[in-house]
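Enquirer: Quick one, what's the 3D model for this:
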Amino acid sequence: MAAVTWVCPIGGCPVRQGRPGSCPDDLVQLVRERTEPEEPVADPAPGAAGEGDAAPPTGLALDCPWGQLIDIPAEDLEIGRSSPAFRGRGIDPYDQVSRVHARLSWQHGRLTVVDLDSANGTYVDGVKLIPGEPAVLRPGQQLRLGLDVPCKIVQLNEFGEPV
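Expert: As a prediction, the model looks like this:
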C-alpha cells in the first residue's frame, strides 16, 4: 500500500504532508494526492444504463456561510433561493442568489457545477463560470454564488463530519 500525501489544492503552493489538515499558507483543506497511476475506466457498451458515467463518489458536502452543511447526493442537486436544500435555512438575506442558480452533478465520477444563467454569476475559486458549461469541483475549492455566498466544497469522514 502506497503512502498517502496531502497537498494544497491551490496551484503552485508547495505545501505537502503525510496527514490530512489545512494549508497554513492558503487556509484551505488539503486534498489527497494520487500516488499511483489512474487506470482507465472502460465505458459501458452503447445503450447500457448509465452510459459513460462512473459511480459517483460519496462524502462531499457544501459548507454554506450560514453554518449549513449540505451533503452532495448522487443525483443532480439544483441550488438557489428556491431549492429545497437552501429554502428556509439561511439563504434569505443573500439577495444575489437566483431562485435556480446552479446545478451540482456527477459526470464520469467527478463533481461538476453548471451556472444556470444566474443573474449574478457562479464562481469557482474566484473565476466566473460561463453559463451552461460544467466546471469540475474538488474538496477545498470555493464555490461562490453571486458576490455574497461563498460555499466551500468539503470532504466528509465516515461520520459525516468535515475532515
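Enquirer: going forward, measure contacts between C-alpha atoms and count neighbours the same way
Expert: Will do.
Enquirer: so which strand or helix has the closest residue to residue 17 other than its chain neighbours?
Expert: Of all residues beyond its chain neighbours, the one nearest residue 17 is residue 6 (5.3 Å), with distances taken as Cα to Cα, 6 or more residues apart in numbering. Mapping residue 6 onto the secondary structure by DSSP states H and E places it in strand 5-7.
Enquirer: Now the second one, please; I'll put the structures next to each other:
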Amino acid sequence: MNTVTCDCGTEVDLLINSQCPNCGNFDLPPEGSQPVADTPAAGPRGLVVTVRGGRFTVGEDETVGLGRSADYPHAGYFADCDNVSRVHAVLRYSGGAAFVTDTGSANGTYIDDERLIANVERPIIHGQRLRLAADVTIQLEFPSTRSNPPRDAYTRIDPR
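Expert: Sure thing, here's the model as predicted:
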C-alpha cells in the first residue's frame, strides 16, 4: 500500500506524489499510519499563505497582521514594498474560512480587483484573489473548501 491520507482528506499515492496535489502539503503522514482517534482526519489544519515567494500558515482561530510593521511577525515579506502600509490589513482564519479586513491602508486591499471598504471584514473564499496595493498578490491555500461563508456575508468591525 503506497497511499496515505493528507490532512485535507485527499488520498495521495506516494509513488506518484511527494506532496498533496490538492493542498500542496509536504508533511504527509508516513505510509500505513492511522490518524489519532481524537484528531479529525480531514479537519482544518490552517490556511497556507504565499506572498512574494515565502509561505506561512495561519492557524485555526488565528489573526495575523499584513504589512510592514515591525510588530507583525511576517513583515519581512513586505519590507521592500513601499506601497504596502505598515499596518495594511488583517487576515483571520476561523472555522475553515478566511476573512480579511483593510485597516485603512493608503493604497487599498482588494479581493478580485474590488477595493475593500476600510475596517469592514470580508470573507475570502477558495479561488478568489487577494491583493495588497497595486501589485502584492497573496495566495491562500485552504485545507478544505467545505466551510466557506456566503460571498455576501459582511461584518462591520471596530479597528481599535
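Enquirer: quick one: TM-score?
Expert: Between these two chains, after superposing, the TM-score reads 0.56 (TM-score structural alignment, normalised by the length of structure 2); 107 aligned residues with a Cα RMSD of 3.2 Å.
Enquirer: circling back to that earlier point, I figured the residue nearest to residue 17 of structure 1 was touching residue 31, is that so?
Expert: Yes. Checked against Cα atoms under 8 Å, the pair residue 6 of structure 1 and residue 31 is within contact range at 5.4 Å.
Enquirer: Just want to know which of the two has more residues nearby.
Expert: Using other Cα atoms under 10 Å, the more surrounded residue of residue 6 of structure 1 and residue 31 is residue 31, with 25 against 21.
Enquirer: So what does that one match up with in structure 2?
Expert: Using TM-score structural alignment as the criterion, residue 31 of structure 1 has no counterpart in structure 2.
Enquirer: again with residue 118 of structure 1
Expert: Matched by TM-score structural alignment, residue 118 of structure 1 corresponds to residue 105 in structure 2.
Enquirer: Not counting sequence-adjacent ones, nearest residue to its match?
Expert: residue 88 (4.9 Å).
Enquirer: Tell me how far the one you found lies from residue 71 of structure 2.
Expert: Counting by Cα to Cα, to the nearest Å, the separation of residue 88 of structure 2 from residue 71 of structure 2 is 12 Å.
Enquirer: How are the strands of structure 2 distributed by residue range?
Expert: Remark: strands of structure 2, listed N- to C-terminal, are 3-5, 11-13, 47-51, 54-58, 62-66, 89-94, 97-102, 109-111, 114-115, 120-124, 130-132, 136-141, 155-156; assignment by DSSP state E.
Enquirer: Among those strands, show me which one is buried the most.
Expert: strand 97-102 (a mean of 24; mean count of other Cα atoms under 10 Å).
Enquirer: Correct me if wrong: residue 148 of structure 1 contacts residue 94.
Expert: Yes. Applying Cα under 8 Å as the test, residue 148 of structure 1 and residue 94 come out as touching, 6.6 Å apart.
Enquirer: In this structure residue 115 of structure 1 contacts residue 105, no?
Expert: No. No contact is recorded between residue 115 of structure 1 and residue 105 when judged using Cα under 8 Å, the distance being 11.6 Å.
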